[in-house]
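J.: only geometry, no sequence info:
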């Protein structure tokens, strides 16, 4: 997908997402979007594009850390229930309760009994959410092994992406088939009519982003909400205010000007 086509369509879709959020707020809807998939499959980048122009007071991303010792003794779904939306809110899970069916299953962080209990309880849990009026949409981002490897290598080479690399990422790279089997088993049990899985092919990141957003907009029956914008009032006449002298304040150094002068000097040479 070319950048020009991508950016034009992304902006159109993001404008529609703003309309969707206004509808969620006006109607008191509760919208949950689950993002799952392999490491480096593009979930984070898609979430950024979804939320880029939304009101953060009513649309939030949930990316929970490793559970505490206390949380390990709770019902498995308990800490996720605390993050579910109230009326008028959108919650996007950057990984979710499906950790138990994926990383915990493959890495041995849960027992076989806990894993099987999850597969039994998860459809019941999600049916309860939907029955209570919550809108639940689940997306699985699928990436090929070759593309995943390319993205991992880019992260290792790019200093601003080093934080994206973890021991778990390296384990997922070496346990490709184990994760594949775990995902297949998870789909068998949790791809239910009330909350089906939607697979997003993500080797092309730009296409994956617009495909996912376009699909979400197509399955939520939102409508534009009329909310007239207030006119910009005329600025009142001055009452004599004068700004204090600039030298009385501490300003950040003009780093941008330094770069500009350096660039102009290089061009002159």
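T.: On my side now, so go ahead. Everything quoted here is computed from the prediction, not taken from an experiment.
J.: rest of the way, CA atoms for contacts and neighbours
T.: Will do.
J.: how many residues are close by residue 116?
T.: The local packing of residue 116 (other C-alpha atoms under 10 Å) involves 13 other residues.
J.: which SSE is it in?
T.: Residue 116 is part of helix 112-131, with elements assigned from DSSP states H and E.
J.: residue 139 belongs to a strand?
T.: Yes. Checked against DSSP: H, G, I helix; E, B strand; the rest coil, residue 139 lies within a strand.
J.: if we can go back for a sec, mind listing what's buried in the helix holding residue 116?
T.: 114-115, 118-119, 121-123, 126-127, 129 (16 or more other C-alpha atoms under 10 Å).
J.: and the contacts of it?
T.: 100-101, 105, 135-136, 186, 189-190, 192, 194-195 (C-alpha atoms under 8 Å, 6 or more residues apart in numbering).
J.: so which of the buried residues of helix 112-131 comes closest to residue 169?
T.: residue 115 (21.1 Å; C-alpha to C-alpha).
J.: packing partners for the strand or helix carrying residue 8?
T.: Element membership for residue 8 (DSSP H and E) is helix 3-27. Contact analysis of helix 3-27 by 3 or more C-alpha pairs under 8 Å, 6 or more residues apart in numbering; DSSP states H and E lists helix 43-51, strand 89-94, helix 205-219 as its packing neighbours.
J.: and the next element down the chain from the shortest one?
T.: Put plainly, it is strand 89-94. Downstream of strand 89-94, the next assigned helix or strand under DSSP H and E is helix 103-107.
J.: identify the residues contacting that next one?
T.: 109-112, 115, 178-179, 182.
J.: try it again with 10 Å
T.: When contacts are defined by C-alpha atoms under 10 Å, 6 or more residues apart in numbering, helix 103-107 is touched by residues 38, 98-100, 109-112, 114-116, 168, 171-172, 175, 177-183.
J.: use this one as the comparison:
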């Protein structure tokens, strides 16, 4: 196994990839292309951090992140995929699902939120659903982030110990952690049913978060046939003349400026 990527190399390469993502964004808008990216994986696999790395330097008007909560009572009575389909991209949009319709093949199945019959029916029909998505002109990319049992333990323990991360940990996470092998079996059956040539699962080794993020972005860029044009040079124009404008003597409510260089009081 390779050594974990250093921060210096990660930030250097991420900057280059961010520049390419900006070009991709421009192409998607100009061509009205539709792109749908699905991220799945166990709790602690690094989905959120990877999505943040993709989106932190692009426009939220183009890159939309969808992370749906548990279904409402009304949504439970609808066709299962209905609440996901309404978030699919229109022309000029890239939609990223932080967990997706595959909840039915994973968490819902393992935790008993759906019946085994419902899970099996989903696995039968999902290839046809994704075939229709692609036939509509949407580029569909599906990523599974594969984290080892040891690394998942380390990351979830870090959530317990770090006050900045406690919001990431729920009783559901603890229960899913306990059911590692049940999730493994569910993942295996999900791959068997839905890893198709027209909509394959791209598996990402994610024990090294930085390396995984770079690998995903590189793969995403390589699998969308965007074309680039040399950017036109930009020069700031001259500001208009001040004329008779006078800065007002207004009592602005400035926020307090703390002395961050001082020694902390605690």
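T.: The structure has been received and is ready for your questions. Quick caveat, the model's predicted, so the values are computed rather than measured.
J.: report the central residue of the first structure.
T.: residue 47 (2.7 Å; C-alpha atoms, centre = their mean).
J.: now the buried members of the contacts of helix 103-107 of the first structure.
T.: Neighbour-count burial (16+ other C-alpha under 10 Å) applied to the contacts of helix 103-107 of the first structure gives 38, 98, 100, 114-115, 172, 178-179, 182-183.
J.: need those in TSV (columns: distance to residue 240 of the first structure).
T.: Formatted as TSV, those follow (distance: C-alpha to C-alpha, whole Å):
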residue	distance to residue 240 of the first structure
38	62
98	62
100	65
114	72
115	71
172	66
178	73
179	69
182	71
183	69
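J.: which of those lies closest to residue 201 of the first structure?
T.: residue 38 (11.4 Å).
J.: contacting residues for the aligned partner of the closest one in the second structure?
T.: Using TM-score structural alignment as the criterion, residue 38 of the first structure maps onto residue 42 of the second structure. Listed by C-alpha under 10 Å, 6+ apart, the contact set of residue 42 of the second structure reads 99, 106-107, 144-149, 152, 173, 176-177, 180, 183-184, 187.
J.: to residue 159 of the first structure, which of the helices and strands packed on helix 3-27 of the first structure lies closest?
T.: helix 43-51 (17.3 Å).
J.: which parts of the closest one are buried?
T.: Judged by neighbour count using 16+ other C-alpha under 10 Å, the buried positions of helix 43-51 of the first structure are 43, 46-47, 49-51.
J.: next: stretch 212-221 of the second structure.
T.: Neighbour count says stretch 212-221 of the second structure has 212-217, 220-221 buried, by 16+ other C-alpha under 10 Å.
J.: quick revisit: what stretch of the second structure does the helix holding residue 8 of the first structure fall on?
T.: Counting by TM-score structural alignment, helix 3-27 of the first structure corresponds to residues 7-31.
J.: pull the distance from that stretch to the chain's centre.
T.: Centroid displacement of stretch 7-31 of the second structure relative to its chain, using C-alpha atoms, centre = their mean, to the nearest Å, is 15 Å.
J.: what lies in contact with it?
T.: With C-alpha under 10 Å, 6+ apart as the test, stretch 7-31 of the second structure has contacts from 32-35, 53-59, 62-63, 91-94, 210-211, 213-214, 217-218, 220-221, 224-231.
J.: whichever of those end up buried, select them in ChimeraX.
T.: The following ChimeraX line selects those of the contacts of stretch 7-31 of the second structure that are buried, judged by 16+ other C-alpha under 10 Å:
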select :33,34,35,53,54,55,58,62,63,91,92,93,94,210,211,213,214,217,220,221
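J.: and the aligned residue in the second structure for residue 104 of the first structure, how many residues sit next to it?
T.: With TM-score structural alignment as the criterion, the equivalent of residue 104 of the first structure in the second structure is residue 108. Counted by other C-alpha under 10 Å, the residues lying close to residue 108 of the second structure total 16.
J.: quick one on the thing from earlier: tell me which of the helices and strands packed on helix 3-27 of the first structure lies nearest to residue 261 of the first structure.
T.: The nearest among those, by C-alpha to C-alpha, is helix 43-51 at 34.0 Å.
J.: tell me the angle the closest one makes with helix 205-219.
T.: 50 degrees (axes from the mean of the first three to the mean of the last three C-alpha atoms, to 10 degrees).
J.: between helix 43-51 of the first structure and strand 89-94, how big is the angle?
T.: On the basis of the same axes, to 10 degrees, helix 43-51 of the first structure is oriented at 160 degrees to strand 89-94.
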